[in-house]
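Peer 1: here is a sequence together with a model predicted from it:
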Amino acid sequence: MESDRRRAKRAGASPRRSNSRSKTLKSAKIVFNKNQSVIDCFVRDLSPTGAKLKLGDLVPIPKTFVLELHDGTRYNCERVRSMGQEVGVRFL
């Protein structure tokens, strides 16, 4: 019998993630400090509940911020994972 973890890995989703993410490459901005600070990034994966971001440089990212996509869509976010230039976020 195949475990849930193996099935999720084969399907490309983390066993803790309730929604699978779609691969994408969209330019975006991390906006914080009352709209005074902006960091450019790319959205690599996107789901209804969160995203994986790719940064150009190793910079500290605040725990909460607004993610603004190139098309003007905005999401309130919480940083849940950070490894090198990749940041995992959950939409609030």
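Peer 2: Nice, I can see it. Numbering: from 1, shown residues only.

Peer 1: make it CA atoms for all contacts and neighbour counts henceforth
Peer 2: Fine.

Peer 1: for A11, see how far away the nearest residue to P48 once chain neighbours are set aside is.
Peer 2: Nearest residue to P48, sequence neighbours excluded (C-alpha to C-alpha, 6 or more residues apart in numbering): N19, at 7.2 Å. According to C-alpha to C-alpha, to the nearest Å, N19 stands 11 Å off from A11.

Peer 1: let's bring in a second model and compare:
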Amino acid sequence: MSMEQRRQPRLRVFLKGRIHFNNGSSSIDCLVRDMSSTGARLLLSETATLPEKFDLFIPQKERTFRAQLRWRREDGIGVTFDNGAESPETAPDLTMTTLLRRVGELEAENAALRRRLAQMMEAAALAI
């Protein structure tokens, strides 16, 4: 979409983002490079097949936008935000549920890493 077709000019930004899809079960990191109240240009950290619609969470703005894929190029994708509205996932109860689930996942990962570190230290002590 050329600049002339946009309703709002996009500002150059450098924001970390996370794309969520498949009802929140899949996610991909991204970098938001241009953004307006109606859309954005994203650089993806992974090449993946994205659905036509997904949620874009931008931690620095503490907002999740419902995004629709408009174009795809080798260097990124362009999206528009559905009526500039936030995703329903930003409702406090859903956000808290998502955060609690993520905390549980991180605690389990932390415990697994501590076990692995203990095993490595034990093996190193035996090797001495």
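Peer 2: Yes, it's here. As the structure is a computational prediction, the values presented were derived from the model and not from experiment.

Peer 1: before we move on, the earlier item: and N19 and A11 of the first structure? which has more neighbours close in?
Peer 2: Higher neighbour count among N19 of the first structure and A11: N19, with 14 against 11, using other C-alpha atoms under 10 Å.

Peer 1: ok, now which ones touch that one?
Peer 2: With contact set as C-alpha atoms under 8 Å, 6 or more residues apart in numbering, N19 of the first structure has these partners: 13, 47-49.

Peer 1: try it again at 10 Å.
Peer 2: 13, 46-50 (C-alpha atoms under 10 Å, 6 or more residues apart in numbering).

Peer 1: under the alignment, what does D55 of the second structure map to in the first structure?
Peer 2: Following TM-score structural alignment, the counterpart assigned to D55 of the second structure within the first structure is V66.

Peer 1: element containing that match?
Peer 2: If you go by DSSP states H and E, V66 of the first structure is part of strand 64-69.

Peer 1: same thing with S27 of the second structure?
Peer 2: S27 of the second structure belongs to strand 26-35, assigned by DSSP H and E.
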